[in-house]
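Visitor: next comes the sequence, and after it the predicted model I'd like to discuss.
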Amino acid sequence: LLLDIVRLKGSHSAEHIRNTTEQILDHLSINDKVYKIITDNGSSMIKAYKFGLSVSDQNFEDEEANDEDSMDVDEQIGY
């Protein structure tokens, strides 16, 4: 789901990318609901999200449970 497209003015540093992302999430009032961001392998992107976002443990545990359920289904159908 694409949330926003913004033009990065100035440096495309990891800090600037991370700050811009946080501003977008705050503006949309969803910063506590997003627990995964998918990016390309650009070095600034990797560095920007190396330590992830601040997330609640509950969201992370729910995602892990969903991943385990998906793996069980995959194993059952032979993937």
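Guide: Structure received.

Visitor: contacts, neighbours, all on C-alpha from now
Guide: Fine.

Visitor: show me the strands in the protein, by range?
Guide: Applying DSSP state E to the chain gives no strands.

Visitor: here's the one I want to compare it with:
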Amino acid sequence: MQVGTRWNAGGEPPARLTPEFVAQLRAVEADLPPDEQGVARWTLTFLEGRPVAELDTGVIVTLDAAGSVVVRHDDEDEFG
């Protein structure tokens, strides 16, 4: 795992993320309650070369093995 960076929801994500990945981050942010917008923070790491962005609220945005953007919550089973 590579350590990445952190930024506030609604802020500018790292430039190395694809436009499709960023679009999904923005979609998640659009669903945040007003009191969490700009306060919740993303944490970006890389696992096996793929980005994993986790919001403080427990939402996780990542890429699957086929390269598709996947959104889940940290209490969901990643494998099934």
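Guide: Happy to help now that I have it. Small disclaimer: the values here were computed from a predicted structure and weren't measured.

Visitor: TM-score of the superposition?
Guide: Once the chains are laid over each other, their TM-score by TM-score structural alignment, normalised by the length of the first structure reads 0.29; 35 aligned residues with a Cα RMSD of 3.1 Å.

Visitor: which stretches of the second structure form strands?
Guide: Here the second structure has its strands, by DSSP E, at 2-8, 41-47, 50-55, 59-63, 69-73.

Visitor: which elements pack onto the second one?
Guide: Secondary-structure packing of strand 41-47 of the second structure (3 or more Cα pairs under 8 Å, 6 or more residues apart in numbering; DSSP states H and E): strand 2-8, strand 50-55.

Visitor: and it, what's buried?
Guide: Taking 16 or more other Cα atoms under 10 Å as the neighbour-count basis, strand 41-47 of the second structure is seen to contain the buried residues R41, W42, T43, L44, T45.

Visitor: just give the nearest non-adjacent residue to R41 of the second structure, would you?
Guide: N8 (4.3 Å; Cα to Cα, 6 or more residues apart in numbering).

Visitor: just to revisit the earlier point, turn the helices and strands packed on strand 41-47 of the second structure into TSV, columns for distance to T62 of the second structure and mean neighbour count.
Guide: Shown next, in TSV, are these (distance: least, Cα to Cα, whole Å; neighbours: other Cα atoms under 10 Å):
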stretch	distance to T62 of the second structure	mean neighbour count
strand 2-8	13	14
strand 50-55	5	21
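
Visitor: next, format these as JSON lines and append distance to V69 of the second structure.
Guide: Shown next, in JSON lines, are these (distance: least, Cα to Cα, whole Å):
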{"stretch": "strand 2-8", "distance to V69 of the second structure": "18"}
{"stretch": "strand 50-55", "distance to V69 of the second structure": "10"}
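
Visitor: and for P19 of the second structure, the neighbour number?
Guide: Counted with other Cα atoms under 10 Å, residues neighbouring P19 of the second structure total 10.
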